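Asker: Model the following, please.
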Amino acid sequence: MKMAGISSKKALVYLAGQDVLEFHSPLSTISSIEKPDQIIFDFDPQDDDFEKVREAAFILKKILEEYGVKTFVKTSGSRGLHVHLPLKAHYKFDKIKSISRKIAEILHQKCPEITTLEQRKEKRGNKVFIDFLRNDYAMTATTPYSLRARKGAPIATPVDWKELNDNSLNPRSYHLKNIFQRLEKKENPWKNFNKYNLNIDINNLFD
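Answerer: This next block holds a predicted model:
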């Protein structure tokens, strides 16, 4: 499997010029390709009930805060939310996937009425799928501020947790026509993402 390596704005512009519409990136960097520097949870609803997605995301935030873990959230540009945990790139993907599974199980136990870990879509009902499976080698997730190939040109947009309290917010709130207005008025909520790389030993955190 081959991926494009982007290390400059020029490279990004070049790919856009090659008609690359959506950008999906792995959870690791070229300098440490086998050791991720973040964990992602993709909250994927089976319907358009965003309130369930919002509720599950806030529960995850609360769980992780109790362990001293900082989280960041973005709209998916589709139907759900992505919650990211910045990490120190200490462990390989198999360990991180195991940890993410454990966290997903803890979350599901807290709200089984609205979430599911069932991989088969036909068995999920109307629950929100907690997708932790992206925390694996060669798997990717939508890059922050990437366009999505959907009607209205929605954008996967980093937001702060306070914004999620706004009932008017939905996964497609930000799109090509309004994203620049947002960027002019609001500081990037993920500006300090890399400053919160976990210094705690996440390997033992959820035992």
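Asker: hey, let's count contacts and neighbours off CA atoms from now on
Answerer: Will do.
Asker: mind checking the SS state of the one residue sitting closest to the centre of the chain?
Answerer: By Cα atoms, centre = their mean, the chain has its centre lying nearest to His82, at 2.9 Å. Secondary structure, DSSP: H, G, I helix; E, B strand; the rest coil: His82 is strand.
Asker: Would you mind confirming that it makes contact with Thr75?
Answerer: Yes - using Cα atoms under 8 Å, His82 is in contact with Thr75, at 6.3 Å.
Asker: still on that earlier bit, quick one: contacts for the residue nearest to the centre of the chain?
Answerer: By Cα atoms under 8 Å, 6 or more residues apart in numbering, the contact list for His82 reads 40-43, 73-76.
Asker: burial measure for the nearest residue to it once chain neighbours are set aside, as a count.
Answerer: Nearest residue to His82, sequence neighbours excluded (Cα to Cα, 6 or more residues apart in numbering): Asp42, at 4.6 Å. Using other Cα atoms under 10 Å, Asp42 has 24 neighbouring residues.
Asker: Proceed likewise with the subsequent sequence, for comparison:
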Amino acid sequence: MAATAEIIEVDGISVRVTHPDRLYFPRLGSRGTKRHLVQYYRAVASGPMMAALRDRPTHLQRFPDGIEGEEIYQKRVPVHHPDYVKTCRVTFPSGRTADALKVTHPAAIVWAAQMGTITLHPWPVRCPDTEHPDELRVDLDPQPGVGFGQAAAVAVDVLRPLLDELGLVGYPKTSGGRGVHVFLRIATEWDFVEVRRAGIALAREVERRAPDTVTTSWWKEERGKRIFIDFNQNARDRTMAAAYSVRSTPIATVSTPLTWDELADADPDDYTMATVPDLVNQRADPWSGMDAVKQSISPLLAMADADAARGLGDLPYPPNYPKMPGEPKRVQPSRDADLTRRNRRK
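Answerer: Here you go, the predicted model:
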């Protein structure tokens, strides 16, 4: 009879794992069980993943029956949870609050895997100060017809030189899919609105330098076959896959930190639940110096001011957000009656 539960030791804490033989990644067969997911997170949790997640409120993207089953995006920690699982109070755009997972020990990461979590999604803040981000995040999201290679080229050939000009340091990783993420560690002097504004300014300058390849258009109908820089990833309650998180892909790809040189030639399918533990053991963590860099976003806010002087104001927030001061209408252009009337007059 298959085992129904196992005990995993994680840095001195015992984590009970139920149904370890449950198939989570069908394409991987016997190498894609819940046990393999738990073992993966145990292998990376005590090292670089813990550094990326420590004290961050974190949401859980759960697939309790495997990636072909129901998906649960869980923002609140269950009332009944182990003592080693800590929580942190966060406030959503609606004003409601929740006690999210606060990662303080590697066992909490393994516990999340036991709960069927494939991907952990941390906020860009550290508890207890959940109002001031310490990361500005750049999400290079290829639209249909565009692939990872184009996103990596934009990151390496356009974004990185721009950051160099501004005296800023970015840390790239694969998204685990076709995209590229670049994180900037920043000082906690600014709130979500200001950090998002800085992110918009950065995205617009990348778009100006590569207009045929990059877009900041919030509306899909205007993006075309380009790389969309999702500036709203810097808004409150928006999260991105944690460094070293598994993704819900058939081969269990991993969102993997890379050096800029590695990113230039990377294939995201090379970084999986099966391969990343050896990679972590064989090389230094490309993000190891990140916490020592607390950068100012003042140069980006100056760029935002210059854009505003040229008539470029705010961009739309996601639809579940309250209307924000200075925000344009959240109406896609093809349905904007005012825009249609203006075009008819031309």
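Asker: Buried only: go through the contacts of His82 of structure 1 for me.
Answerer: Buried members of the contacts of His82 of structure 1, counted by 16 or more other Cα atoms under 10 Å: 40-43, 73-76.
Asker: rewinding a little: secondary structure element for the counterpart of the residue nearest to His82 of structure 1 in structure 2?
Answerer: Aligning on TM-score structural alignment places Asp42 of structure 1 opposite Asp139 in structure 2. Assigned by DSSP states H and E, Asp139 of structure 2 belongs to strand 135-142.
Asker: Stretch 5-25 of structure 1 aligns to what range in structure 2?
Answerer: Residues 102-122 of structure 2 are where stretch 5-25 of structure 1 lands, counting by TM-score structural alignment.
Asker: starting at the chain centroid, how far to that stretch?
Answerer: Relative to its chain's centre, stretch 102-122 of structure 2 lies at 15 Å (Cα atoms, centre = their mean, to the nearest Å).
Asker: For that stretch, measure first residue to last.
Answerer: One end of stretch 102-122 of structure 2 to the other measures 9 Å (Cα to Cα, to the nearest Å).
Asker: quick one: Ile13 of structure 2 from Lys34 of structure 2, how far?
Answerer: For Ile13 of structure 2, the distance to Lys34 of structure 2 equals 19 Å [Cα to Cα].
Asker: The two: who's more crowded?
Answerer: Neighbour count, other Cα under 10 Å: between Ile13 of structure 2 and Lys34, Lys34 has more, with 27 against 14.
Asker: For that one, what is the corresponding residue in structure 1?
Answerer: That one, Lys34 of structure 2, aligns with nothing by TM-score structural alignment.
Asker: So what would you say the end-to-end distance of stretch 107-127 of structure 1 is?
Answerer: One end of stretch 107-127 of structure 1 to the other measures 13 Å (Cα to Cα).
Asker: same check, this time on stretch 56-75 of structure 1
Answerer: End-to-end distance of stretch 56-75 of structure 1 (Cα to Cα): 14 Å.
Asker: Residues in contact with it: which ones?
Answerer: 43, 81-86, 107, 110-111, 114-115, 144, 155-161, 170-172, 190, 193, 196, 198, 205.
Asker: what range in structure 2 does stretch 102-113 of structure 1 sit on?
Answerer: Against structure 2, stretch 102-113 of structure 1 falls on residues 201-212 (TM-score structural alignment).
Asker: quick one: the longest helix seen in structure 2 to structure 1 mean distance?
Answerer: Longest helix in structure 2, counting residues (DSSP state H): helix 192-209. Helix 192-209 of structure 2, aligned to structure 1 and superposed, deviates on average by 0.6 Å (mean Cα distance after the TM-score superposition for structure 1).
Asker: That helix - contacts with which helices or strands?
Answerer: strand 135-142, strand 214-215, helix 298-309 (3 or more Cα pairs under 8 Å, 6 or more residues apart in numbering; DSSP states H and E).
Asker: roughly how far apart are the nearest residue to Ile39 of structure 1 once chain neighbours are set aside and Tyr14 of structure 1?
Answerer: Distances taken as Cα to Cα, 6+ apart place Leu85 nearest to Ile39 of structure 1, at 5.0 Å, with adjacent residues excluded. As judged by Cα to Cα, Leu85 of structure 1 and Tyr14 of structure 1 stand 30 Å apart.
Asker: do the same with Lys2 of structure 1
Answerer: Using Cα to Cα, Lys2 of structure 1 is found at 17 Å from Tyr14 of structure 1.
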